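Chemist: Sequence and computational prediction follow.
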Amino acid sequence: MNLAFLASHGGSAARFLIETCRDGRLNATPVALASNNSRSPALAWAREAGLRTAHLSGAKYADEDALDAAIASFLRDSGADTLVLSGYMKALGPRVLSAYAGRLVNVHPSLLPRHGGRGMYGDRVHEAVLASGDTESGATVHLVTAGIDEGPVLAQVRVPVLPGDTLDALKARVQATEGELLLRALRELA
């Protein structure tokens, strides 16, 4: 597998997967990372790690179609055959979705389909879990399709919601599982 990543901020999942490629736990080659955020820490560390990088955002292109074409071209030119979303906060266009159908994965911080969909990302997900009174949460790795958080589930891990849990405590326990879950899902996808 030749892995590319899209990240909006820190890209912790991408960083974890790059480390697993380099230490032999994942038989894959990390090739590229693009971000819609020019100040994304992920761009800086990916550049230092030797990946091909690009800032590709709506601010640089006339419309969503042009942006979709630019992302697809960047990924194609990088040689990527598998795309991982690592905290990428934008919807993907039809070119990218088509080019990576069945090879485009995302990790979501809940047990999808619960607490997924438009507006459900980051702290909002953990807040919703706590407000709902759920006794468990977790993380889900799924294939990305045109519907937000609607693609087929590849792997899930369950995390208990403990009495008195705070947003930060629950978030930390869920995030601690995401890297290994992604690794497992990518091994199966390969």
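Modeler: Yep, that arrived.
Chemist: Going by C-alpha atoms from here, please, whenever you check contacts or count neighbours.
Modeler: Will do.
Chemist: which residue sits closest to residue 122, ignoring its sequence neighbours?
Modeler: Nearest residue to residue 122 in three dimensions, chain neighbours excluded: residue 109, at 7.3 Å (C-alpha to C-alpha, 6 or more residues apart in numbering).
Chemist: For the protein, which segments count as helices?
Modeler: Using DSSP state H, the helices of the chain run over 12-22, 41-48, 64-78, 94-99, 123-132, 167-189.
Chemist: try this one side by side with the last:
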Amino acid sequence: MLKFAVMASGGGTDFQSLIDAVSAGKINAEICCLIAGKPGIYAIERARKAGIAAEVVQKKEFAGADEFDEAVLKTLQRNQADFVVLAGYLNIVGPKTIRAYKNKIINIHPALIPSFCGMGMYGKHVHEAVIDYGVKYSGATVHFVNEEADAGPIIMQETVPVLENDTPETLAARVLETEHILLPKAVALMADGKLRVEGRTVRILK
């Protein structure tokens, strides 16, 4: 059985969706650890309740981006992670980690990539931009991570309607519900070896 690490920077509701899916037998893999982007986040409490090891690797504790990248990679390797899932993780994953885990790092983004994504597009900023632009649909995207923000091959997407009276908060809540369904599905496919990357296309194998 494969092992995967989860990286989170906040409350960890996407992380909880993975814990629940593993517990229910919907993901044929083990969560080997949580890497928290900062101390005191509720994701750490979720890990504790589930009996999952949690380590804080905080960017500001390191002299520079290279040292931070090295620390993240060593933590993943020490915990024997076969692949990685970013679940509300707000730091940029460094090039050394990306190379070591090529096409083995999954991220979820709260919009339909390639729209409303890239540097600075996270959390509430995404939903504000979606509403300001006036699009009729947003959604969630699960994709592989490469060295450009939100630009890796897309695994799965699901649309969510943008309603006329939506606020960033109401839209975010609806997108989050979709994330909690989509992310475990994608991770289950990864765990079963059913994802094959061909250039920019991800094939889902039967």
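Modeler: Sure thing, it's come through. It should be emphasised that the depicted structure is a prediction, and the values quoted were computed from it without experimental measurement.
Chemist: Quick check, the residue nearest to residue 122 of the first structure in contact with residue 125.
Modeler: Yes: using C-alpha atoms under 8 Å, residue 109 of the first structure is in contact with residue 125, at 6.8 Å.
Chemist: Give me the common contacts of the two.
Modeler: Residues touching both residue 109 of the first structure and residue 125 (C-alpha atoms under 8 Å, 6 or more residues apart in numbering): none.
Chemist: re the thing from before, need the helices of the first structure in TSV with mean neighbour count and distance to residue 3 of the first structure, can you?
Modeler: Listed next are those as TSV, based on neighbours: other C-alpha atoms under 10 Å; distance: least, C-alpha to C-alpha, whole Å:
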stretch	mean neighbour count	distance to residue 3 of the first structure
helix 12-22	19	9
helix 41-48	18	12
helix 64-78	18	9
helix 94-99	17	14
helix 123-132	17	27
helix 167-189	17	10
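Chemist: So which of the ones you listed is nearest residue 158 of the first structure?
Modeler: helix 167-189 (8.4 Å; C-alpha to C-alpha).
Chemist: Just the angle for the closest one relative to helix 123-132, thanks.
Modeler: For helix 167-189 of the first structure against helix 123-132, the angle by axes from the mean of the first three to the mean of the last three C-alpha atoms, to 10 degrees is 110 degrees.
Chemist: What angle do helix 12-22 and helix 167-189 of the first structure make with each other?
Modeler: Inter-element angle recorded for helix 167-189 of the first structure and helix 12-22: 40 degrees (by the same axes, to 10 degrees).
Chemist: same for helix 167-189 of the first structure, what does it pack against?
Modeler: Counting contacts by 3 or more C-alpha pairs under 8 Å, 6 or more residues apart in numbering; DSSP states H and E, helix 167-189 of the first structure is packed against helix 12-22, helix 123-132, strand 136-143, strand 153-160.
Chemist: Reformat these as JSON lines; add distance to residue 1 of the first structure.
Modeler: Putting those into JSON lines (distance: least, C-alpha to C-alpha, whole Å) gives the following:
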{"stretch": "helix 12-22", "distance to residue 1 of the first structure": "10"}
{"stretch": "helix 123-132", "distance to residue 1 of the first structure": "31"}
{"stretch": "strand 136-143", "distance to residue 1 of the first structure": "16"}
{"stretch": "strand 153-160", "distance to residue 1 of the first structure": "17"}
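Chemist: Nearest to residue 88 of the first structure, out of the ones you listed?
Modeler: Distance to residue 88 of the first structure, taken as C-alpha to C-alpha, is lowest for helix 12-22 among these, at 10.7 Å.
Chemist: got the helices of the first structure as TSV, with distance to residue 55 of the first structure columns?
Modeler: As requested, those are arranged in TSV below (distance: least, C-alpha to C-alpha, whole Å):
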stretch	distance to residue 55 of the first structure
helix 12-22	16
helix 41-48	8
helix 64-78	10
helix 94-99	16
helix 123-132	25
helix 167-189	24
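Chemist: Residue 2 of the first structure: which of these is closest?
Modeler: helix 64-78 (8.8 Å).
Chemist: so how far does that closest one sit from its counterpart in the second structure?
Modeler: On superposition with the second structure, the average gap between helix 64-78 of the first structure and its aligned counterparts reaches 1.0 Å (mean C-alpha distance after the TM-score superposition for the first structure).
Chemist: Distance from the chain centre to that helix, please.
Modeler: Centroid separation for helix 64-78 of the first structure versus its chain: 17 Å, with C-alpha atoms, centre = their mean, to the nearest Å.
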